[in-house]
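Engineer: Give me a model of this one.
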Amino acid sequence: MVIHQIKGEWETRDAKLVPYRDHIQKLIDQFERIDFYHNPREDNQLDDALATLSSMFQIDGNEMSVIRIASKDQPTYCCEIESESDGQPWYHDIMTYLKSKEYSPRATENEKRTL
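Structural biologist: Coordinates of the predicted model:
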């Protein structure tokens, strides 16, 4: 919707959006060339995350914060989960119980109820 409004294809009727449209129009004049593309909602996850991140930063003058994006070859949770003190991953006791229906010898009663 916003892309169509910026391109002048649609009218901006929502009074809350008019200041944003006007601001974008001023920014457009600062570029030699600018293209706008519509991304369907299902392809919009990265765009949504970037919009959320950008709303968290305050811009001081002409200085902007750099947002670095890195691609991982495995899911993020694999990078964040540390092994237990026995060297096994945190889910080891759960997997053992699911396979053998036996609790870990060191499991407390509370841990057994949780499993």
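
Engineer: When you work out contacts or count neighbours from here on, use the C-alpha atoms and nothing else.
Structural biologist: Fine.

Engineer: Name the SS class of Tyr77, please.
Structural biologist: helix (DSSP: H, G, I helix; E, B strand; the rest coil).

Engineer: Count the neighbours of it for me.
Structural biologist: Counted by other CA atoms under 10 Å, the residues lying close to Tyr77 total 8.

Engineer: what does Asp93 give?
Structural biologist: Under the neighbour criterion other CA under 10 Å, Asp93 is assigned a count of 20.

Engineer: what do you get for Glu80?
Structural biologist: 8.

Engineer: Second chain to compare with the first, below:
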Amino acid sequence: MADALATLASMFQLTPHEDFPYIEFRCRSKPAHCCLIEEEQDGKLWYFDIKRYVEYKEYPQGASDNDKRTLRRLAVGFFLSGGILYKRNHDMVLLRCVDAKEAE
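Structural biologist: Next up, the predicted model:
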């Protein structure tokens, strides 16, 4: 927390006779990154394209060369076994990919 505050403080240039800006903090019941997750517009799971590429080496329709390169790079970190997609962890532990509804 101290590092985050120091970083924020370094972003402001203050003069002696101005009002000082304040920073408001709010406690969240879940991690902040979970608040930014949006549902896919097409209704597919977040890992659908990765799984399809790992299983069939197929790209999404209309994918650009950059999208294809990114998908290949992402797919290296995943493993498919028995139709279940696993994410390889840095210490080779396999983490099962599930959607938010299945996790609840």
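
Engineer: TM-score of the superposition?
Structural biologist: Once the chains are overlaid, their TM-score stands at 0.44 when taken by TM-score structural alignment, normalised by the length of the second structure; 66 aligned residues with a CA RMSD of 3.4 Å.

Engineer: Am I right that Asp49 of the second structure falls within a strand?
Structural biologist: No: with three-state DSSP as the criterion, Asp49 of the second structure is helix rather than part of a strand.

Engineer: How much space separates it from Ala9 of the second structure?
Structural biologist: Remark: distance between Asp49 of the second structure and Ala9 of the second structure (CA to CA, to the nearest Å) = 41 Å.

Engineer: More neighbours: those two, which one.
Structural biologist: Counting neighbours by other CA under 10 Å for Asp49 of the second structure and for Ala9 shows that Asp49 has the greater number, 17 against 13.

Engineer: Please report how far the more buried one lies from Leu85 of the second structure.
Structural biologist: From Asp49 of the second structure over to Leu85 of the second structure the distance is 11 Å, taken as CA to CA.

Engineer: what does Ser10 of the second structure give?
Structural biologist: 43 Å.

Engineer: Neighbour count for those two, which is higher?
Structural biologist: Comparing Ser10 of the second structure with Leu85 by neighbour count (other CA under 10 Å), the higher total belongs to Leu85, at 22 against 9.

Engineer: any idea which helix or strand carries the more buried one?
Structural biologist: Using DSSP states H and E, Leu85 of the second structure sits within strand 84-88.

Engineer: Quick check: buried residues in the helix or strand following that strand?
Structural biologist: Helices and strands here follow DSSP H and E; after strand 84-88 of the second structure, the next one along the chain is strand 94-96. Within strand 94-96 of the second structure, not a single residue qualifies as buried, counting by 16 or more other CA atoms under 10 Å.

Engineer: Now do strand 94-96 of the second structure: which elements does it pack against?
Structural biologist: Secondary structure elements in contact with strand 94-96 of the second structure, counted by 3 or more CA pairs under 8 Å, 6 or more residues apart in numbering; DSSP states H and E, are strand 84-88.
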